[in-house]
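Visitor: sequence? don't have it. structure:
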């Protein structure tokens, strides 16, 4: 009864009109230099606005480091992703260094809530709210759904809820195989941004946008293979990987740059925000506790997509003013990602 009261109260004092997410598709059999040329021009204005905003908010030393990466791009970004970055830059006449910087900003600023829920029909729902603390309104204009496929292999495809300019995956599902969401892991390292860039330049660690695409672009990649890569591949920054095969297994992988620590496997429900699951809920991040309390009030038949969207991911503080979109994946079923752009604001 208390959950219903909270939901009704929030709907009275706040306004959220979920918006449809525009959809596009990419044939991975096309040359990498051409893959994004029909999509990115649709987002030219908000991309340029976002780029200007980033350059105004990020210290110049970070921008300089991104420009150094571009001068040695062949050393740090393997093909075909090297050419995909060129494809995006060329399609809207933006400097390549800005595209690299945008990709890094996207994956290093994702303050999110991700959850895994085992349902009564033996599938696993994978939900997430993606929160972003820089230029949230612009990010809403840059959000789209993309389906990747290969003409040469009709059985192969996967989906992503994407930000224009990015070539990586933050929220992605391959039906019948696995799904993935990525949350930033908070760190006490005050120089984490620079350390992330330096790990590319000097340690040759791969950015997440390369790791995630290489996983999903591989037609023979299994859930166990993905799990191994995400637990062991050297990263440029600490993160949380939330993954499931959609049927039997799901887990949260907590990552340092070099290794995984304290992985936790799904029993009935798991919720991850931006702090380690073995720590108490900090007072400034009540999202996980709120989502866990609501899910614990459900019985197995209530673990449905509609309830996850309406009663978990649409309740404050799980839904908040920084939430860009909500996505719900179910890789155990043959269905597309369900996603909505969120617009939460106090009622006037």
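Guide: Perfect, I can see it now. None of the values given here were measured: they were computed from a predicted structure.

Visitor: Please make it C-alpha for all contacts and neighbour counts, starting now.
Guide: Will do.

Visitor: If you count contacts, what does the helix or strand residue 102 falls within end up packed against?
Guide: Assigned by DSSP states H and E, residue 102 falls within helix 96-108. Counting contacts by 3 or more C-alpha pairs under 8 Å, 6 or more residues apart in numbering; DSSP states H and E, helix 96-108 packs against helix 60-71, helix 81-91, helix 208-216.

Visitor: how far off helix 81-91 does the last one point, in degrees?
Guide: Meaning helix 208-216. Angle, helix 208-216 to helix 81-91, by axes from the mean of the first three to the mean of the last three C-alpha atoms, to 10 degrees: 120 degrees.

Visitor: buried sites along the helix or strand immediately after helix 208-216 in the chain?
Guide: Of the helices and strands lying after helix 208-216 in sequence (DSSP H and E), the nearest is helix 223-232. Residues 223, 226, 227, 230, 231 are the ones in helix 223-232 that count as buried (16 or more other C-alpha atoms under 10 Å).

Visitor: Also stretch 321-336?
Guide: Across stretch 321-336, burial judged by 16+ other C-alpha under 10 Å covers 321-332, 336.

Visitor: gap between the two ends of it?
Guide: Chord length of stretch 321-336, first to last residue, is 26 Å (C-alpha to C-alpha, to the nearest Å).

Visitor: ok, second structure coming up, stack it against the first:
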């Protein structure tokens, strides 16, 4: 089997990083704590759309899908090329996704079945591919989430969403192909019933689940991927064999629609069997009400790490269990903690946290956006992020 050139080049670059670290040399970037990065240029602010939950599922996403049709097609075309470059069974799997798409979507819960059908109708993309688009975020994301409390007890919740590792390294521009294609597809969404906001979120257009969201006045939520051997592929097989398990994005969407409080949201996120493990970073509307929920696929083994246990005024999660050391080539946690401590509790606010999330290597080549939330004000703002060289590839 021929090895794709993009994979070979990205692998060589990563091997170079590993060699530097194993020989005690510094990787080709400098950890930093930047200041004065907020606000970014207005051109980087993400546009907001309304999703009307009173409409039938097939009608809800028409305007977003129509406006972002080409962006969604570009993402899937790149992902498809990446799969076909491997040939063999990988290409056959994609063929089966196209062939069995209608049957695959039939096993999803409502309203997600109809919403995905509606997106497929508007974009003209095969329904199996739209379904795949709605589940592969459970497998490939790396992120940094922070909940911090200012000196008055006000909570701020923010996150970087990084996506595209190993998916097409462009040696000329030194970027990840999927990461570059995802940025134009980022949208802010205001989910409404009866003309009133139920919750707000940040999504890649065409994705109906939730990775970043705020229920105004109630709680905020972000999801970070958790890498374990008991991962998403095993969960998918278990779902096929037993019918047990919930897609992470559908669980978070249901939580945002149904939970009326931090307590109810926490109960939903800790008591539902999942297809893939995850970290849920959850914050409420009162001082100290913030935690990281570390989830297995099964409900057993769930760990809740509270802000007061993390140091009192903030809690920070990347993609590693808080009781374990991060992978030495992907230690965003130590620089992020360093920058938070430099910021101090007095500096907590939208500008200060944005600076922390704009500091390399918390900001890296995979970072697509930074979202900033304040629950009491119902505030959500999202900015496209870029990391010019020198910058770590993940």
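Guide: Perfect, thanks for sending it. Since we're looking at a predicted model, the values are computed, not measured.

Visitor: Select, from the buried residues of stretch 321-336 of the first structure, the two members most distant in space.
Guide: With C-alpha to C-alpha as the measure, no two of these lie farther apart than 321 and 332, at 31.2 Å.

Visitor: Show me which residues of stretch 184-192 of the first structure are buried.
Guide: Buried, per 16+ other C-alpha under 10 Å, within stretch 184-192 of the first structure: 184, 185, 186, 192.

Visitor: So the last one is in contact with residue 238, correct?
Guide: Spelled out, it's residue 192 of the first structure. No - using C-alpha atoms under 8 Å, residue 192 of the first structure is not in contact with residue 238; the gap is 9.2 Å.

Visitor: ranges for the helices of the stretch 201-348 of the first structure?
Guide: 208-216, 223-232, 287-296, 305-307 (DSSP state H, counting those that start in this stretch).

Visitor: can you tell which of these is closest to residue 162 of the first structure?
Guide: For those, proximity to residue 162 of the first structure was assessed by C-alpha to C-alpha; helix 208-216 is nearest, at 11.4 Å.

Visitor: what does the closest one correspond to over in the second structure?
Guide: Aligning helix 208-216 of the first structure against the second structure (TM-score structural alignment) gives residues 248-256.

Visitor: That stretch vs the first structure, mean deviation?
Guide: Compared with the first structure after fitting, stretch 248-256 of the second structure has a mean deviation of 1.5 Å; criterion: mean C-alpha distance after the TM-score superposition for the first structure.

Visitor: Tell me the residue in the second structure aligned with residue 50 of the first structure.
Guide: Match for residue 50 of the first structure (TM-score structural alignment): residue 75.

Visitor: Figure out the helix or strand that the residue lying closest to its match once chain neighbours are set aside lives in.
Guide: Of all residues not flanking residue 75 of the second structure in the chain, residue 181 sits nearest, at 5.8 Å (C-alpha to C-alpha, 6 or more residues apart in numbering). Residue 181 of the second structure is part of helix 177-182 when elements are defined by DSSP H and E.

Visitor: Against which helices or strands is that helix packed?
Guide: With contacts taken as 3+ C-alpha pairs under 8 Å, 6+ apart, helix 177-182 of the second structure sits against helix 69-86, strand 155-163, strand 367-374.

Visitor: among the ones you listed, which is nearest residue 304 of the second structure?
Guide: strand 155-163 (17.1 Å).

Visitor: The first structure: which residue goes with residue 208 of the second structure?
Guide: Residue 208 of the second structure maps onto residue 167 in the first structure, by TM-score structural alignment.

Visitor: And for that match, the neighbour number?
Guide: 22 (other C-alpha atoms under 10 Å).

Visitor: now swap in residue 361 of the second structure and tell me
Guide: Neighbours around residue 361 of the second structure, by other C-alpha under 10 Å: 26.

Visitor: Provide a list of residues in contact with the aligned residue in the first structure for it.
Guide: Matched to the first structure by TM-score structural alignment, residue 361 of the second structure sits across from residue 317. Residues in contact with residue 317 of the first structure (C-alpha atoms under 8 Å, 6 or more residues apart in numbering) are 286, 287, 290.

Visitor: Check those residues against residue 297 of the first structure and report the nearest one.
Guide: Using C-alpha to C-alpha, the contacts of residue 317 of the first structure come closest to residue 297 of the first structure at residue 290, 11.2 Å.

Visitor: and that closest one, how far is that from residue 305 of the first structure?
Guide: 18 Å.

Visitor: Could you do residue 11 of the first structure as well?
Guide: Counting by C-alpha to C-alpha - residue 11 of the first structure and residue 305 of the first structure are separated by 20 Å.

Visitor: How about residue 330 of the first structure?
Guide: According to C-alpha to C-alpha, residue 330 of the first structure stands 9 Å off from residue 305 of the first structure.

Visitor: For those two, list the residues in contact with both.
Guide: Joint contacts of residue 330 of the first structure and residue 305 (C-alpha under 8 Å, 6+ apart) are residue 125.

Visitor: how about residue 281 of the second structure, what's its match in the first structure?
Guide: Aligned partner of residue 281 of the second structure by TM-score structural alignment: residue 242.

Visitor: ugh, wrong one, residue 133 of the second structure
Guide: Aligned partner of residue 133 of the second structure by TM-score structural alignment: residue 102.

Visitor: which residues touch that match?
Guide: With contacts defined as C-alpha under 8 Å, 6+ apart, residue 102 of the first structure is in contact with 51, 165, 166.

Visitor: doesn't residue 101 make contact with the last one?
Guide: Read it as residue 166 of the first structure. No - the pair residue 166 of the first structure / residue 101 is not scored as a contact, 9.8 Å apart, by C-alpha under 8 Å.

Visitor: on that earlier part again, identify the residues contacting the match of residue 50 of the first structure.
Guide: If you count contacts by C-alpha under 8 Å, 6+ apart, then residue 75 of the second structure has 178, 181, 182 around it.

Visitor: Now neighbour count too, for those, in JSON lines please.
Guide: JSON lines is the format used below for the contacts of residue 75 of the second structure (neighbours: other C-alpha atoms under 10 Å):
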{"residue": "178", "neighbour count": "24"}
{"residue": "181", "neighbour count": "19"}
{"residue": "182", "neighbour count": "19"}
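
Visitor: Mind picking the one among those that's closest to residue 339 of the second structure?
Guide: residue 182 (27.3 Å).
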